[in-house]
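> Prediction below, plus the sequence it came from.
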Amino acid sequence: MNKTILKNIKNIHFIGIGGIGIGGIAEILYKEGYNISGSDISNNYITDKLIKLGININYHNKNNISNTIDIVVPSNSIKQDNIEILESKRLNIPIINRGEILKEIMRYRHGISISGSHGKTTTTSILIDIFIKNKIDVTFLNGGYLKNNENINLGKSNYFILESDESDLSFLYLNPISLIVTNIDNDHIRNYENNFNNILKSFLRFINNIPFYGKSILCIDDINIKNILNKVKSNFITYGFDKKSDIQIEKINKLDLNYSSFILKNNLCNYSIEVILNNISGKFNILNSVAAISLSLIENIDIDIILKSLREFKGINRRFEIIKDKKIIEKINNKNLNNIDIISDYGHHPNEILSIINNIRNIFLNRRLIMIFQPHRYTRTYDLFSDFINVLLKVDILILVDIFSAEESNTFNISSYDLYINIKKKNSNIVYYINNNEILYILNKILLKNDVFLIQGAGSINNIINSI
């Protein structure tokens, strides 16, 4: 097993250590022998887990910073006026971007980066599962939780599978040998000087940064990826429904709630196989699975092991997750209505939400769709306001709760109430704007038998539902 070598660095402090990505980095380095400390504004599952490992974690306080710390690594949500950032600067302690740390974790390993505006976590999860089924003890860091595993592991093999973040351009620090780009969309555009061309240029730079012996796996169905293919200088193969794909989804046999079956044609090797994918649903997730299959094939994983992994896949928390927890079901469906299906999904961009809505409409024919939605970030809500309205109008009944800030300042003076007012103008019968303590009352009032209830959003909405 190759280790992370940070020369002359021993003591590392993480600000915002409760984030899923930054907490995972801290855990890997701690297990490699570095002295780790951290801070956050509150405790959560991640901080509790790290404390149990032996990591010292406190609330934000300038006293957490001392001259014994070699470097400070903040989460991308931490502002420059954070008290610990200011104290680090006063003491001349280097403040290091998490992307730089990930680069060093990847440096002496066989790095595999999964990137894209949507579908990263699902693709990463499927790929990790395939490697595990192939008995490869892989180091990985994922943005979500597999049903049968954690989101982080320090493995003994030389492989490092990483869900890469384009939101703050930190993926440009990385040095993977192979990578996946699922799609490119208009998100986090303020970090790209409000210019979509800058997003395209950044992804192109990321793709062209792999070594001459590496390979990129690119979704040719995505129009934005297709438009930059002629500028890709590194080795790549394509996948998708498009007949020009190297790895082509030739035909969907069945698309159900927990089950997908499709024919996959390898146009590079001229063979076709049936793929069965369990505990995950939707055409978009077929694409995600084929991205993972394609990368597994170039890493010479046996096709039978790949197919076995997909058949036995357990699913991912909050990625079109079918809720089976009896306590949650009883809370939501307290009238014991027949045939109520409850789905929880992390999607927070209009295009992600539209894909979820379309998938539900295709599976649950002629059934009402009730969605509770928590917008994520003031900037995204403001920048994509019209898109959100157009998509949210497609459900039968919409329940809106307040925007999850993700520690952003509300410089636009925008709220979920603005969405509510604009949607209500177009269809006054479908929308509610409520406080969290009104959720059960509203659900009790509007839910009918055979309804599909969708919990949608990336912030605290799932915790809100669990705690009501």
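Looks like it arrived, so ask away.
> use CA for all of it now, contacts and neighbours both
Fine.
> Cross-check the contact I'm expecting between residue 24 and residue 154.
No. Using C-alpha atoms under 8 Å, residue 24 and residue 154 do not qualify as a contacting pair, with a distance of 9.9 Å.
> Out of the two, name the residue with the larger neighbour count.
In this view residue 24 and residue 154 are compared by other C-alpha atoms under 10 Å, and residue 24 has more residues nearby, 23 against 20.
> quick one: the more buried one and residue 462, what's the gap?
Relative to residue 462, residue 24 is positioned 21 Å away (C-alpha to C-alpha, to the nearest Å).
> for residue 250, same thing?
Here residue 250 is placed at a distance of 36 Å from residue 462 (C-alpha to C-alpha).
> For the stretch 301-450 of the chain, which segments are assigned as strands?
321-322, 341-345, 369-373, 397-400, 431-433 (DSSP state E, counting those that start in this stretch).
> Output the contacting helices and strands for the last one.
Other helices and strands packing on strand 431-433, by 3 or more C-alpha pairs under 8 Å, 6 or more residues apart in numbering; DSSP states H and E, are strand 397-400, helix 416-426.
> So what touches the shortest one?
Spelled out, that is strand 397-400. Around strand 397-400, the neighbours that count as contacts under C-alpha atoms under 8 Å, 6 or more residues apart in numbering are 369-374, 392, 416, 420, 429-434.
> Give the buried subset of the residues you listed as a PyMOL selection command.
Command for PyMOL that selects the buried part of those, burial taken from 16 or more other C-alpha atoms under 10 Å:
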select buried, resi 369+370+371+372+373+374+392+416+420+430+431+432+433+434
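> just to revisit the earlier point, hey, which of the helices and strands packed on strand 431-433 is tucked in deepest?
Highest mean neighbour count of the helices and strands packed on strand 431-433: strand 397-400, a mean of 20 (counted as mean count of other C-alpha atoms under 10 Å).
> Quick check: closest non-adjacent residue to residue 83.
When the adjacent residues along the chain are set aside, residue 83 lies closest to residue 62, with 5.6 Å between them (C-alpha to C-alpha, 6 or more residues apart in numbering).
> residues contacting the one you found?
By C-alpha under 8 Å, 6+ apart, the neighbours of residue 62 are 83, 84, 87.
> Just the ones of the residues you listed in strands?
Among the contacts of residue 62, no member falls in strands (criterion: DSSP state E).
> Tabulate the residues you listed in a markdown table, adding columns for neighbour count.
Below are the contacts of residue 62 laid out as a markdown table (neighbours: other C-alpha atoms under 10 Å):
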| residue | neighbour count |
| --- | --- |
| 83 | 15 |
| 84 | 24 |
| 87 | 18 |
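> Relative to residue 132, which of the residues you listed is nearest.
Within those, distances to residue 132 taken as C-alpha to C-alpha reach their minimum at residue 84, with 38.9 Å.
> alright, now check it against this:
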Amino acid sequence: MDISIKRIHFIGIGGIGISALAKFLRAQGVEISGSDVAEGCITKELKQMGIKVSIPHTKDAICGQDLVIHSAIIKEDNIEVQEARAQNIPVLSRKESLKMILANKEVFAVAGAHGKSTTTAILSAILKDASALIGAESKEFHSNTRALSSNRVVFEADESDKSFLECNPTCAIVTNAEPEHMETYEHDLEKFHQAYKSFLALAKICIINAEDSFLGTLEDLGNTCVRFYPSKDLHNIHYIVENNMPKTQFELICNNKDYGTFSVYGLGEHIAIDAALAILAASQILPLNEIRKNIQNYCGIKKRFDILTEGECIIIDDYAHHPTEITATLKALRKYQELTNAKQLVAIWQPHKYSRIKDNLQGFVECFEGVDSLVILPVYAVGENAIAVDFAKLFARYNPIFADNVERDGDALCLFKNNKQIARLKQGILVGFNAGNLTYALRGGI
């Protein structure tokens, strides 16, 4: 990064991605300030770190900084953007800033439609001397960022806005390339796939899940490419619950090399796949015995199979909001149900975005197979216009419960419809699938 840049102001600093950059640059010696429209847990954390955060946006927050960086939702008419322009301060979007921030860094970049946060967090646990910028909160260091002065960075790369093309990857890891965020690519699958090709071409080393229908077709990437085939490279997968901690154990043999047996926090074949990709990436620079030891530092990430209560009623918060993700998590939960002798498995689904429902409707209809009960909440629209969806007819096979909201009551969950309590769930595994605000209700409003 340009060493003449000493002071940077972040607009929208309360966002998960932009706050990670702010904390990372602070560790590099840059003076950081920021602003957001409202107070939140991230802005409170930043203030506790000694970063000046203005709530709400105000032109007074712009006071001669060397650079202003803003989140994707900030527009040109923002009062602070306008003030920065008036003071002739350069203004960049988060996406535009990445190439500058990560220049000359040894970046291990993880991309993919599903599993990238988990893979990034596992890799950051293994590469414990690297900075880590994750799109979720790691329970290992209780933050989305581990900000060190190290030149090595583990980075969750985002395809939703094509910003993964700006992250300067030394090692590119791709968990899968299932079409998502297609509006960014004009709903053109060829443009979407080309972006992934371009991302991989930037790196000296690539680690790919070669059983992905697209990634498996790639040849001659022009760099060192490790092709991982989960169905033949993972062996002896089994699951245990140890001191109330779910773990997946597996043996990894890839390209005729026996990497040995590993144990990682979490349950499911998808966890083994994410961990294997992280192990293969880390093995480019670390001995296997060190990887096997360091992977034990991983203890999960917030909102991914996040066990909130234990005992007769097990409440779990999960970020899965796509049929592929829900299917994988439910498969792991059924195994967890066996291990814990839980009486029932209840899925509480808060659909996320009408566009995602429309694009994956049949997948959503099928992905809840095997649950004992399905609760469907109103769509978390994220500002999108409503689309007519006959949930009652489409999901009739599940005899679903339709509720308006959920409230935590001790170690139970209460369901409400038209401001009246319609059910109190107090037994078995209660899992909330959401990328919206259900997470706060599951946690008792926290």
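Cool, got the structure. Quantities reported herein were computed from a predicted structural model and do not represent experimental measurements.
> Could you measure from the residue nearest to residue 83 of structure 1 over to residue 179 of structure 1?
Here residue 62 of structure 1 is placed at a distance of 39 Å from residue 179 of structure 1 (C-alpha to C-alpha).
> what does residue 435 of structure 1 give?
Taken as C-alpha to C-alpha, the spacing of residue 435 of structure 1 relative to residue 179 of structure 1 amounts to 42 Å.
> repeat for residue 163 of structure 1
Between residue 163 of structure 1 and residue 179 of structure 1 the computed distance is 10 Å (C-alpha to C-alpha).
> where do the contact lists of these two overlap?
Any residue near both residue 163 of structure 1 and residue 179 by C-alpha under 8 Å, 6+ apart counts here, and that gives 113, 114, 115.
> ok, those residues vs residue 308 of structure 1, which is closest?
The shortest separation between residue 308 of structure 1 and any of those is 21.7 Å, and it belongs to residue 114 (by C-alpha to C-alpha).
> how about the counterpart of the closest one in structure 2, secondary structure?
Alignment of residue 114 of structure 1 against structure 2 is given by TM-score structural alignment, with residue 110 as its counterpart. Reduced to three states with DSSP: H, G, I helix; E, B strand; the rest coil, the structure at residue 110 of structure 2 is strand.
> Settle this for me: residue 110 of structure 2 is touching residue 172, isn't it.
Yes. Between residue 110 of structure 2 and residue 172 there is a contact under C-alpha under 8 Å: 6.1 Å.
> Please pull up the equivalent of residue 356 of structure 1 in structure 2.
For residue 356 of structure 1, the equivalent position in structure 2 is taken to be residue 329, counting by TM-score structural alignment.
> got the contact list for the aligned residue in structure 1 for residue 349 of structure 2?
The equivalent of residue 349 of structure 2 in structure 1 is residue 373 (alignment by TM-score structural alignment). The contact partners of residue 373 of structure 1, by C-alpha under 8 Å, 6+ apart, come to 398, 399, 400, 401, 455, 456, 457, 461.
> swap in residue 352 of structure 1?
By C-alpha under 8 Å, 6+ apart, the neighbours of residue 352 of structure 1 are residue 118.
> how far out from the middle of the chain is stretch 445-464 of structure 1?
Here stretch 445-464 of structure 1 is found 20 Å from its chain centre; the criterion is C-alpha atoms, centre = their mean, to the nearest Å.
> cool, and stretch 326-334 of structure 2?
Between the centre of stretch 326-334 of structure 2 and the centre of its host chain there is 17 Å, according to C-alpha atoms, centre = their mean.
> contacts for it?
By C-alpha under 8 Å, 6+ apart, the residues outside stretch 326-334 of structure 2 that reach it are 267, 268, 269, 270, 305, 320, 345, 367, 368, 433.
> Tell me where the stretch 1-150 of structure 1 has strands.
11-15, 35-40, 56-59, 71-74, 110-115, 139-141.
> Which residue range of structure 2 does the second one align onto?
If I follow you right, that is strand 35-40 of structure 1. Strand 35-40 of structure 1 maps onto residues 31-36 of structure 2, going by TM-score structural alignment.
> which residues does the aligned residue in structure 1 for residue 372 of structure 2 contact?
Residue mapping for residue 372 of structure 2 onto structure 1 gives residue 396, with TM-score structural alignment as the criterion. Each residue near residue 396 of structure 1 by C-alpha under 8 Å, 6+ apart is listed here: 368, 369, 370, 430.
> count of residues packed around residue 29 of structure 1?
Counted with other C-alpha under 10 Å, the neighbours of residue 29 of structure 1 add up to 21.
> And for the one 10 residues further on?
The number of residues packed around residue 39 of structure 1, counting by other C-alpha under 10 Å, is 22.
> repeat for the one 3 residues further on
By other C-alpha under 10 Å, the residues close to residue 42 of structure 1 number 12.
> Verify the stated contact: it with residue 48.
No. Under the criterion of C-alpha under 8 Å, residue 42 of structure 1 is not in contact with residue 48, lying 10.4 Å apart.
> how near is the residue nearest to the spatial centre of structure 2 to residue 19 of structure 2?
When structure 2 is reduced to its mean C-alpha position, the closest residue under C-alpha atoms, centre = their mean turns out to be residue 117, at 3.7 Å. Distance, residue 117 of structure 2 to residue 19 of structure 2, using C-alpha to C-alpha: 16 Å.
> Residue 370 of structure 2 now?
In this structure, residue 370 of structure 2 and residue 19 of structure 2 are 39 Å apart, going by C-alpha to C-alpha.
> more crowded one of the two?
Set side by side, residue 370 of structure 2 and residue 19 give different neighbour counts by other C-alpha under 10 Å, the larger being at residue 19 (25 against 14).
> what lines up against the more buried one once you look at structure 1?
In structure 1, the residue matched to residue 19 of structure 2 (TM-score structural alignment) is residue 23.
> Tell me the spatial nearest neighbour of that match, not counting adjacent residues.
For residue 23 of structure 1, the nearest residue in space outside its immediate sequence neighbours is residue 17; the separation is 4.9 Å by C-alpha to C-alpha, 6+ apart.
> For the aligned residue in structure 1 for residue 92 of structure 2, which residues are in contact?
Structural correspondence for residue 92 of structure 2 with respect to structure 1 (TM-score structural alignment): residue 96. Contacts for residue 96 of structure 1 (C-alpha under 8 Å, 6+ apart) come out as 71, 72, 73, 74.
> how about the helices in the stretch 51-200 of structure 2?
The residue ranges that make up the helices of the stretch 51-200 of structure 2, judged by DSSP state H, counting those that start in this stretch, are 79-86, 94-101, 116-126, 189-201.
> how far off strand 7-11 does the second one point, in degrees?
Orientation note: helix 94-101 of structure 2 sits at an angle of 160 degrees relative to strand 7-11 (axes from the mean of the first three to the mean of the last three C-alpha atoms, to 10 degrees).
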